[in-house]
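Chemist: the amino acid sequence is not available; the structure is as follows:
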């Protein structure tokens, strides 16, 4: 580019996306004089899903703003919790986030996920068609224009990923109501109704069951329940709204 020089300052939370030369605060950038501020920000490496307020010489602007020579621009991170228009809040996760998808489902959060890579165009299309927030660690995927909404998952550790998503979007939690395998709804089931789907040992030692209305998978408090219960308890403790008292 060979046009006006501007000066960009990225919030500390966004500096992992940009080259080292742009991580030390206000740095010069040469633009072409035609591209929008949104395009300039993305060309440097920051997905617009992660950019919050944009301030030019002290005044807020939109991503459609065309930067002019000498402008000083501050790029803030998305404010948390982040409000997503429309309801209900639903997610779509890329193929690399299977554990996160299962944990969101464990908490009753609607989280669509495909165990096979269906490709970036298909994911973007589903996000737009079903109005789902696409969660990904793929910056290129988050730059696709057809996305309805998206968010970068900052960690590669499932525990931290879950906390990241819950703190950013504060979805309503309803643990043990969604199938972790297919995302379908769970309903109570009697032992008689699921007898042909469980083994003899399970039938003898358990009396409380649930079944997915979509894939018919059966659930009970098995060997892994204590570990899953700890995940649920931590999420409810840290991210469920605190009930207001009658005196508030």
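Modeler: Now that the structure is in, tell me what you want to look at. Not measured: the values here are computed from a predicted model.
Chemist: when you work out contacts or count neighbours from here on, use the C-alpha atoms and nothing else.
Modeler: Noted.
Chemist: where is the longest helix in this structure?
Modeler: Scanning the chain for the helix with the most residues, using DSSP state H, yields helix 225-239.
Chemist: in that helix, which residues are buried?
Modeler: Residues 231, 232, 235, 236 are the ones in helix 225-239 that count as buried (16 or more other C-alpha atoms under 10 Å).
Chemist: who touches the third one in this structure?
Modeler: Residues touching residue 235, when contacts are defined by C-alpha atoms under 8 Å, 6 or more residues apart in numbering, comprise residue 163.
Chemist: mind checking how far it is from residue 166?
Modeler: Here the distance between residue 235 and residue 166 works out to 8 Å (C-alpha to C-alpha, to the nearest Å).
Chemist: same check, this time on the last one
Modeler: Counting by C-alpha to C-alpha, the gap from residue 236 to residue 166 is 10 Å.
Chemist: kindly report the same for residue 160.
Modeler: From residue 160 over to residue 166 the distance is 10 Å, taken as C-alpha to C-alpha.
Chemist: okay, the two: which has more neighbours?
Modeler: When neighbours are counted by other C-alpha atoms under 10 Å, residue 160 and residue 166 differ, and residue 166 comes out ahead with 20 against 14.
Chemist: element containing that one?
Modeler: helix 158-169 (DSSP states H and E).
Chemist: what comes into contact with the helix or strand that that helix is followed by?
Modeler: Taking DSSP H and E as the definition, the helix or strand that follows helix 158-169 towards the C-terminus is strand 186-189. Contacts of strand 186-189 with the rest of the structure, by C-alpha under 8 Å, 6+ apart, involve 176, 177, 178, 179, 208, 209, 210, 211, 212, 213.
Chemist: what comes up buried for strand 186-189?
Modeler: 186, 187, 189.
Chemist: got a markdown table for those residues, with distance to residue 49 too?
Modeler: Rendered in a markdown table, the data for these read as follows (distance: C-alpha to C-alpha, whole Å):
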| residue | distance to residue 49 |
| --- | --- |
| 186 | 32 |
| 187 | 36 |
| 189 | 41 |
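Chemist: between these, which is nearest residue 29?
Modeler: Using C-alpha to C-alpha, residue 186 is the member of the buried residues of strand 186-189 that sits closest to residue 29, with 53.1 Å.
Chemist: if you drop the residues flanking it in sequence, what lies closest to the closest one?
Modeler: Leaving aside its sequence neighbours, residue 186 sits nearest to residue 212 (C-alpha to C-alpha, 6 or more residues apart in numbering; 4.4 Å).
Chemist: separation between that neighbour and residue 203?
Modeler: As judged by C-alpha to C-alpha, residue 212 and residue 203 stand 18 Å apart.
Chemist: looking at these two, which one has more neighbours?
Modeler: Neighbours around residue 212 and residue 203, counted as other C-alpha under 10 Å, are more numerous at residue 212. The numbers are 22 against 16.
Chemist: surely that one touches residue 218?
Modeler: Yes. Checked against C-alpha atoms under 8 Å, the pair residue 212 and residue 218 is within contact range at 6.6 Å.
Chemist: who are the packing partners of the helix holding residue 166?
Modeler: If you count contacts as 3 or more C-alpha pairs under 8 Å, 6 or more residues apart in numbering; DSSP states H and E, helix 158-169 packs onto helix 98-106, helix 225-239.
Chemist: okay, one more to line up with it:
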């Protein structure tokens, strides 16, 4: 800010501007007036179209609070996929935004961030950076510990990964058709599920219980990524790959009505989902699925 009511050199959304103004007012550093919109003289909420001005409080004005200089931010190699050539470049700070906000504004979801260092000392994401500081952003440690039993929720684009996790006995909820970001975030929070996604915007939603970015487009690499990061307990062939329900052993007579013609005479071993009734046997695809299981067990069991 270079004078009353004028912001320069800093790009921000309207909510960010309003939060910054609120913090300045709380500290007694500025005063501002909101010109009420016609017909709403008592309105307390800023909305696009509202007219406002900001003027310094005599004796308290500090231009450096909003333009607090520049910091350097260096990211771990694993995180450079998010920042590209901006890694190590000077970053302007405003004196009010937290370090967590600065990191996210550079493209890195906080779900992927481990230890934050400022001038070599660990700080919380709520630290307010000041000009001249040197920031180092580490990637989240692997394996990532969880205070609760691991339960996952996958977005619409990760259907194959969801089925492979279920194949290994991992609780992996999946919504198809798409229920939207807000509903996914709400389910993550309500059921304490780790939200897996390649959508950085979705992972920035504050209401999610926990989240993780899936770095690859390829299902085999995605599976390795999740297993190496979270080290879940593997229990192959115990979950329904269709609905995520639990499987139980079933005899031929019990499932006969669910089998294609002649399958009952060809196979002896069956399993059935207790939730959706889907029936499983060692059919034509079993060798391919068994290879996926064997690879995962060899690497991560």
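Modeler: Structure's in. What do you need? If you're wondering where the values come from, they're calculated on a predicted model, not measured in any experiment.
Chemist: just give the TM-score of the two.
Modeler: Here the TM-score of the superposed chains, computed with TM-score structural alignment, normalised by the length of structure 1 as the reference length, equals 0.94; 236 aligned residues with a C-alpha RMSD of 0.8 Å.
Chemist: so which residue is dead centre in structure 1?
Modeler: The centre of structure 1 sits closest to residue 135, judged by C-alpha atoms, centre = their mean, with a distance of 4.0 Å.
Chemist: hang on, it in a strand?
Modeler: Yes. The assignment for residue 135 of structure 1 by DSSP: H, G, I helix; E, B strand; the rest coil puts it in a strand.
Chemist: how about it, what's its match in structure 2?
Modeler: Residue correspondence, TM-score structural alignment: residue 135 of structure 1 in this structure matches residue 196 in structure 2.
Chemist: same check on residue 29 of structure 1?
Modeler: With TM-score structural alignment as the criterion, residue 29 of structure 1 matches residue 91.
Chemist: am I right that that match sits in a strand?
Modeler: Yes. Residue state for residue 91 of structure 2 (three-state DSSP) corresponds to a strand.
Chemist: okay, the aligned partner of residue 262 of structure 2 in structure 1 and residue 207 of structure 1: tell me how far apart.
Modeler: Counting by TM-score structural alignment, residue 262 of structure 2 lines up with residue 201 in structure 1. The spacing between residue 201 of structure 1 and residue 207 of structure 1, counted by C-alpha to C-alpha, is 12 Å.
Chemist: and residue 231 of structure 1, by the same measure?
Modeler: 23 Å.
Chemist: the most far-flung residue of structure 2 relative to its centre and residue 272 of structure 2, how far apart?
Modeler: Note on structure 2: the largest C-alpha distance from the chain mean falls to residue 265, namely 47.8 Å (C-alpha atoms, centre = their mean). In this structure, residue 265 of structure 2 and residue 272 of structure 2 are 17 Å apart, going by C-alpha to C-alpha.
Chemist: residue 71 of structure 2 -> structure 1?
Modeler: Structural alignment (TM-score structural alignment) places residue 71 of structure 2 against residue 6 in structure 1.
Chemist: before we move on, what SS does its match have?
Modeler: Using three-state DSSP as the criterion, the local structure at residue 6 of structure 1 reads strand.
Chemist: got the contact list for it?
Modeler: Taking C-alpha under 8 Å, 6+ apart as the definition of contact, the neighbours of residue 6 of structure 1 are 28, 29, 30, 31, 67, 68, 69, 70, 71, 72, 73.
Chemist: could you redo the last one with a cut-off of 7 Å?
Modeler: Contacts of residue 6 of structure 1 were listed using C-alpha atoms under 7 Å, 6 or more residues apart in numbering, and they are 28, 29, 30, 68, 69, 70, 71, 72.
Chemist: now these: which count as buried?
Modeler: Of the members of the contacts of residue 6 of structure 1, the ones counted as buried by neighbours, 16+ other C-alpha under 10 Å, are 28, 29, 68, 71, 72.
Chemist: separation between the alignment partner in structure 1 of residue 273 of structure 2 and residue 12 of structure 1?
Modeler: For residue 273 of structure 2, the equivalent position in structure 1 is taken to be residue 212, counting by TM-score structural alignment. As for residue 212 of structure 1, its distance to residue 12 of structure 1 is 43 Å (criterion: C-alpha to C-alpha).
Chemist: next: residue 143 of structure 1.
Modeler: Using C-alpha to C-alpha, which is the criterion applied here, residue 143 of structure 1 is 21 Å from residue 12 of structure 1.
Chemist: quick one, which of these two is more surrounded?
Modeler: A count of neighbours by other C-alpha under 10 Å puts residue 143 above the other of residue 143 of structure 1 and residue 12, at 17 against 13.
Chemist: skipping its backbone neighbours, what lies nearest residue 181 of structure 1 in space?
Modeler: Of all residues beyond its chain neighbours, the one nearest residue 181 of structure 1 is residue 102 (7.1 Å), with distances taken as C-alpha to C-alpha, 6+ apart.
Chemist: now for the one you found: what does it line up with in structure 2?
Modeler: Residue-level alignment of residue 102 of structure 1 against structure 2, with TM-score structural alignment as criterion, gives residue 163.
Chemist: same check on residue 83 of structure 1?
Modeler: Structural correspondence for residue 83 of structure 1 with respect to structure 2 (TM-score structural alignment): residue 145.
Chemist: what's around its match, how many residues?
Modeler: 12.
Chemist: so it, which of the three states?
Modeler: When states are read from three-state DSSP, the local structure at residue 145 of structure 2 comes out as coil.
Chemist: ok, the nearest residue to it once chain neighbours are set aside - how many residues close by?
Modeler: With sequence-adjacent residues excluded and distances taken as C-alpha to C-alpha, 6+ apart, residue 145 of structure 2 is closest to residue 230, at 6.8 Å. When neighbours are defined as other C-alpha under 10 Å, residue 230 of structure 2 has 16 of them.
Chemist: distance check, the alignment partner in structure 1 of residue 230 of structure 2 against residue 146 of structure 1.
Modeler: In structure 1, the residue equivalent to residue 230 of structure 2 is residue 169, according to TM-score structural alignment. Taking C-alpha to C-alpha as the measure, residue 169 of structure 1 and residue 146 of structure 1 are separated by 21 Å.
Chemist: do residue 106 of structure 1 as well
Modeler: Plainly put, residue 106 of structure 1 is 29 Å away from residue 146 of structure 1 if you go by C-alpha to C-alpha.
Chemist: how about residue 97 of structure 1?
Modeler: The separation that residue 97 of structure 1 has from residue 146 of structure 1, given C-alpha to C-alpha, amounts to 21 Å.
Chemist: now do residue 8 of structure 1
Modeler: Relative to residue 146 of structure 1, residue 8 of structure 1 is positioned 27 Å away (criterion: C-alpha to C-alpha).
Chemist: just want to know which of these two has more residues nearby.
Modeler: Set side by side, residue 8 of structure 1 and residue 146 show unequal neighbour counts under other C-alpha under 10 Å, the larger going to residue 8 at 20 against 15.
Chemist: mind listing what the spatially closest residue to that one that is not a sequence neighbour touches?
Modeler: Excluding the flanking residues, the one nearest residue 8 of structure 1 by C-alpha to C-alpha, 6+ apart is residue 73, at 4.9 Å. Residue 73 of structure 1 makes contact with 7, 8, 9, 55, 56, 57, according to C-alpha under 7 Å, 6+ apart.
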